[in-house]
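Q: what follows is a predicted structure for the sequence shown.
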Amino acid sequence: MTKVITTGLMAYGMSGKIFHGPFLTAHPGFKLHAVTERNQKNAEKDFTGIISYNSIEDLLADQSIELIIINTPNYTHYNYAKQALNAGKHILVEKPFTATSAEAIEIFELAENLGKQVFVYQNRRWDSDFTTVKSIVKSNKLGKLSEVHFRFDRYKASIGVKSFKEEPIAASGLQYDLGPHLVDQAISLFGQPQSFHKILGRNRENTQVDDFFSIHLNYPDSLNVFVHSNMLITDIQPSFVLHGKNGSFIKERADVQEEQLLKGIKPNEPGFGIEAKGKEGKLTLINENSDRTKRLIPSKPATYLALFEAVYQSLVNQAPFPVSQDEILKQLEILEAE
């Protein structure tokens, strides 16, 4: 691996420190060169020699940077994406990519005109629990699927301090926070739905944005996929429930990468991305005699390093990036729908 991609981070909050920095330094194909820090200068403590710029304009003016990671508040993604592309950078943008499909189309077209690449950071495709679900579906052990549920629940009754998530502005609310994860997982596994129906709710006291959503995705051959999220769940239910003609599979959300990264465990350390014992998925199959068998299915180790490898291969070897533009546009059409 001879080509090294010089990379800059637009911000150094939790996402820069946890979801990007460790993987950029673990992957030999990237150099974490610079970051924007307007106030506190913390990046140097974690990444020796990194340049800390006072403004995004200074970051984009750095001619050595080839790839910019846009990990800023949701409503800023559209404008910052355009600025970075016009500065001659490739971009990796956190979810939600933009607030609307029209904004996304504009960015994709701008990138094509400028000869630059656009990537969307849908890291939950590389969660251990979801990759296990994916392997079960691809194995066809369950037979024809009829009903699938993906959930991402929390209990947070109080209004959060991040105003861009809690105020009625572009790309705010729970559906734009966790919806991109769940809808992307469904689309990546089952393709684009024929139709959908969405319900939003506001249940926390004084909330200005949705804190509940349920989206029914309708697929051919009577496959019904439901994605849900609720901020007032005290007893967290299994996050993945799949029912088919030959059986069912149930799996709780068990990926440990975020938890490990918060503890300072690095992606290249032993034990990274390995689920705890007791978190196995439950596979129940039924045969032609109505006999049921039950098995526990452990997950394989997972790492978001695979996402960065996909970005690298796309930039260096023109390999297709797993998250396609069409998938992102369909996701945004669902999220922006009234």
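A: Happy to help now that I have it.

Q: rest of the way, CA atoms for contacts and neighbours
A: Will do.

Q: where along the stretch 151-300 of the chain do the helices fall?
A: For the stretch 151-300 of the chain, the helices defined by DSSP state H, counting those that start in this stretch cover 163-166, 174-177, 179-190, 257-262.

Q: check contacts around residue 255.
A: Residue 255 makes contacts with 127-129, 273-275, 302, as judged by C-alpha atoms under 8 Å, 6 or more residues apart in numbering.

Q: nearest to residue 221, out of those: which one, please.
A: For the contacts of residue 255, the residue nearest residue 221 by C-alpha to C-alpha is residue 129; the value is 25.8 Å.

Q: whichever strand or helix holds the closest one packs against which elements?
A: Assigned by DSSP states H and E, residue 129 falls within helix 128-139. On a contact count with 3 or more C-alpha pairs under 8 Å, 6 or more residues apart in numbering; DSSP states H and E, helix 128-139 meets strand 247-251.

Q: name the residues of the helix holding residue 129 that come out as buried.
A: 128-134, 136-137 (16 or more other C-alpha atoms under 10 Å).

Q: coming back round to it: I'd like the helices of the stretch 151-300 of the chain laid out as a markdown table, including distance to residue 36 and mean neighbour count.
A: Output for those, formatted as a markdown table (distance: least, C-alpha to C-alpha, whole Å; neighbours: other C-alpha atoms under 10 Å):
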| stretch | distance to residue 36 | mean neighbour count |
| --- | --- | --- |
| helix 163-166 | 19 | 18 |
| helix 174-177 | 23 | 22 |
| helix 179-190 | 25 | 21 |
| helix 257-262 | 21 | 16 |
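
Q: need those helices in CSV (columns: distance to residue 250).
A: Formatted as CSV, the helices of the stretch 151-300 of the chain follow (distance: least, C-alpha to C-alpha, whole Å):
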stretch, distance to residue 250
helix 163-166, 31
helix 174-177, 23
helix 179-190, 16
helix 257-262, 21
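
Q: of all those helices, which lies closest to residue 327?
A: Among the helices of the stretch 151-300 of the chain, the nearest to residue 327 by C-alpha to C-alpha is helix 179-190 (6.8 Å).

Q: let's bring in a second one:
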Amino acid sequence: MTDSSPASFRVGLIGFGLAGSAFHAPLISATPGLQLSAVVTGNPERADRASRDYHDVIVVPTAEELLSRPDQLDLVVVASPNGSHAALGMAALAAGLPVVIDKPLATTPQQGRELVIAARERGLMLTVFQNRRWDSDFLTLKKLLAEDVLGTVHRCESRFERWRPQPSRGWRDQAPADQAPGILFDLGSHLIDQAIQLFGPVHSAYAEIDRRRQGTRSDDDSFIAITHQSGTRSHLWMSSVAGQGGPRFRVLGDKAAFVKTGLDPQEADLRAGRHPARPGWGEDPVAQWGQLGTDDNLVTIPSVPGTYPEFYRQVRDALRGVAPVPVDPADAVTVLEVIAAAREATGVTS
């Protein structure tokens, strides 16, 4: 495919809510070799915003209309509500188009496996937007593990905790269970994926999945403890009701510990409309740099800059046939297997 690749791959983006407008559209547009050509949204305000922010984009109201002209696209990105990911991904593959699907890949492991099989049978690219693999804190910890400064890690504590005491009226808080709402599918998909990337396959898992806020139908305060085959234990917290958050990472090894506070700045910058190509993109504030060592001998570790734009650069190169996909969809199926096992073990069905 390398010799015949177009100058820019034409991208159709399904969904222009938070994921589509704040993450995918700006990152696609900032990637040389990718062109945001079409956006699907049935919301008039979002359609106006897409047309205003991306002057050359075509806005259509339905995915069916977008996929009815597959010869006008080279890639489809699915950034719709979780419950539609599998069906829209399958429809794009059936139209002969490579696909990026926002996490979670699907609502069940079986749906995820069917997508992987369909892409393989058609010889089409399929990958999953696990952007948190390019978080500053994750990249910093990954570097420390490669350098073996922590030694053998026996426990990794990892958190995405927020203070949002009032539930929204949107699907994340109000959709039925079979539509994959809630914080476990949302932030848990990232935390589980990161833990597996850092410490390897899962041997067993324990979970606590709770609804704390009145007026929400889905979990908003959850915890998973993973025992990896390596022996490391990952303790993962995700919450919308944490008035004070704990450390982003607290990693304990037999040589040293690493403690990191604060969140990667890229999400806040994207939400604020800052361009991913600006100088200093992804740089963590010095006040949030982590501490490595022991209580009597601590060293401040500069954070590795976060690089969300790298995801779509790798997508482009995969389309050109010169690189693998940035995220193996089989990894996303594994995450769904952990979530499904946690929900079944705790009796969460609605």
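A: Sure thing, it's come through. Bear in mind the structure is a predicted one, so any value in this text is a computation, not a measurement.

Q: got a TM-score for the pair?
A: The TM-score (TM-score structural alignment, normalised by the length of the first structure) is 0.94; 333 aligned residues with a C-alpha RMSD of 1.6 Å.

Q: for the stretch 201-350 of the second structure, just list every one of the strands.
A: For the stretch 201-350 of the second structure, strands defined by DSSP state E, counting those that start in this stretch occupy the ranges 202-210, 221-228, 233-239, 249-253, 257-260, 290-294, 297-301.

Q: which of those sits most buried?
A: Ranked by mean neighbour count, the strands of the stretch 201-350 of the second structure are led by strand 233-239 with a mean of 24 (mean count of other C-alpha atoms under 10 Å).

Q: does residue 167 of the second structure touch residue 216 like I think?
A: Yes: between residue 167 of the second structure and residue 216 a contact is recorded at 5.9 Å, counting by C-alpha atoms under 8 Å.

Q: and for these two, which residues touch both?
A: Shared contacts of residue 167 of the second structure and residue 216, defined by C-alpha under 8 Å, 6+ apart, comprise residue 173.

Q: returning to what we had before: so the helix holding residue 129 of the first structure matches what in the second structure?
A: Counting by TM-score structural alignment, helix 128-139 of the first structure lines up with residues 136-147 of the second structure.

Q: how big's the offset between that stretch and the first structure?
A: In the superposition against the first structure, stretch 136-147 of the second structure averages 1.2 Å from its aligned positions (mean C-alpha distance after the TM-score superposition for the first structure).

Q: contacting residues around that stretch?
A: For stretch 136-147 of the second structure, using C-alpha under 8 Å, 6+ apart, the contacting residues are 132-133, 150-151, 194, 198, 249, 260, 263-264, 282-284, 303-307.

Q: and for stretch 277-286 of the first structure?
A: Counting by C-alpha under 8 Å, 6+ apart, 141-142, 246-252, 254, 292-299 sit against stretch 277-286 of the first structure.

Q: same check on stretch 153-173 of the first structure?
A: Contact with stretch 153-173 of the first structure is made by 73-75, 96, 98-99, 174, 177, 204-211, 228-234, 236-237, as judged by C-alpha under 8 Å, 6+ apart.

Q: can you do 7 Å?
A: Residues outside stretch 153-173 of the first structure that contact it (C-alpha atoms under 7 Å, 6 or more residues apart in numbering) are 73-75, 99, 204, 207-211, 229-234, 236.

Q: filter these down to the buried ones.
A: 73-75, 99, 204, 207-211, 229-232.

Q: so which of those residues comes closest to residue 56 of the first structure?
A: Closest to residue 56 of the first structure, out of all of those and judged by C-alpha to C-alpha, is residue 73, at 13.4 Å.

Q: distance of the closest one relative to residue 11 of the first structure?
A: According to C-alpha to C-alpha, to the nearest Å, residue 73 of the first structure stands 10 Å off from residue 11 of the first structure.

Q: for stretch 82-98 of the first structure, which positions count as buried?
A: Per 16+ other C-alpha under 10 Å, stretch 82-98 of the first structure contains these buried residues: 82, 84-85, 87-98.

Q: where in the second structure does it align, residue-wise?
A: Stretch 82-98 of the first structure covers residues 90-106 of the second structure once aligned (TM-score structural alignment).

Q: so how far is the matching stretch off the chain centroid?
A: On the basis of C-alpha atoms, centre = their mean, to the nearest Å, stretch 90-106 of the second structure sits 15 Å off its chain's mean C-alpha point.

Q: so how far does that stretch reach from one end to the other?
A: Termini of stretch 90-106 of the second structure sit 11 Å apart (C-alpha to C-alpha).

Q: contacts for that stretch?
A: Contacts for stretch 90-106 of the second structure (C-alpha under 7 Å, 6+ apart): 67, 70, 74-79, 82, 85-86, 89, 112, 115, 119, 124-130, 185, 189, 332.

Q: what about residue 106 of the first structure, neighbour count?
A: Residues within reach of residue 106 of the first structure, counting by other C-alpha atoms under 10 Å, total 13.

Q: OK, contacts around the residue positioned nearest the centre of the first structure?
A: Centrality entry for the first structure: nearest residue to the mean C-alpha point is residue 122, 3.0 Å, by C-alpha atoms, centre = their mean. By C-alpha under 7 Å, 6+ apart, the contact list for residue 122 of the first structure reads 95, 181.

Q: ok, it to residue 323 of the first structure distance?
A: Distance from residue 122 of the first structure to residue 323 of the first structure, by C-alpha to C-alpha: 7 Å.

Q: sorry, back to before: ok, the contacts of residue 255 of the first structure in the second structure: which stay?
A: Retained in the second structure (both residues aligned by TM-score structural alignment, their matches' C-alpha atoms under 8 Å) from the contacts of residue 255 of the first structure: 127-129, 273, 275, 302.

Q: want to try CSV for the residues you listed, with distance to residue 30 of the first structure as columns?
A: What follows is these, written out as CSV (distance: C-alpha to C-alpha, whole Å):
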residue, distance to residue 30 of the first structure
127, 22
128, 24
129, 27
273, 21
275, 27
302, 20
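
Q: out of those, flag the one nearest to residue 40 of the first structure.
A: Of all those, residue 40 of the first structure sits closest to residue 273, with 30.4 Å by C-alpha to C-alpha.

Q: what does that closest one correspond to in the second structure?
A: Using TM-score structural alignment, the equivalent of residue 273 of the first structure in the second structure is residue 282.

Q: many thanks, we can stop here.
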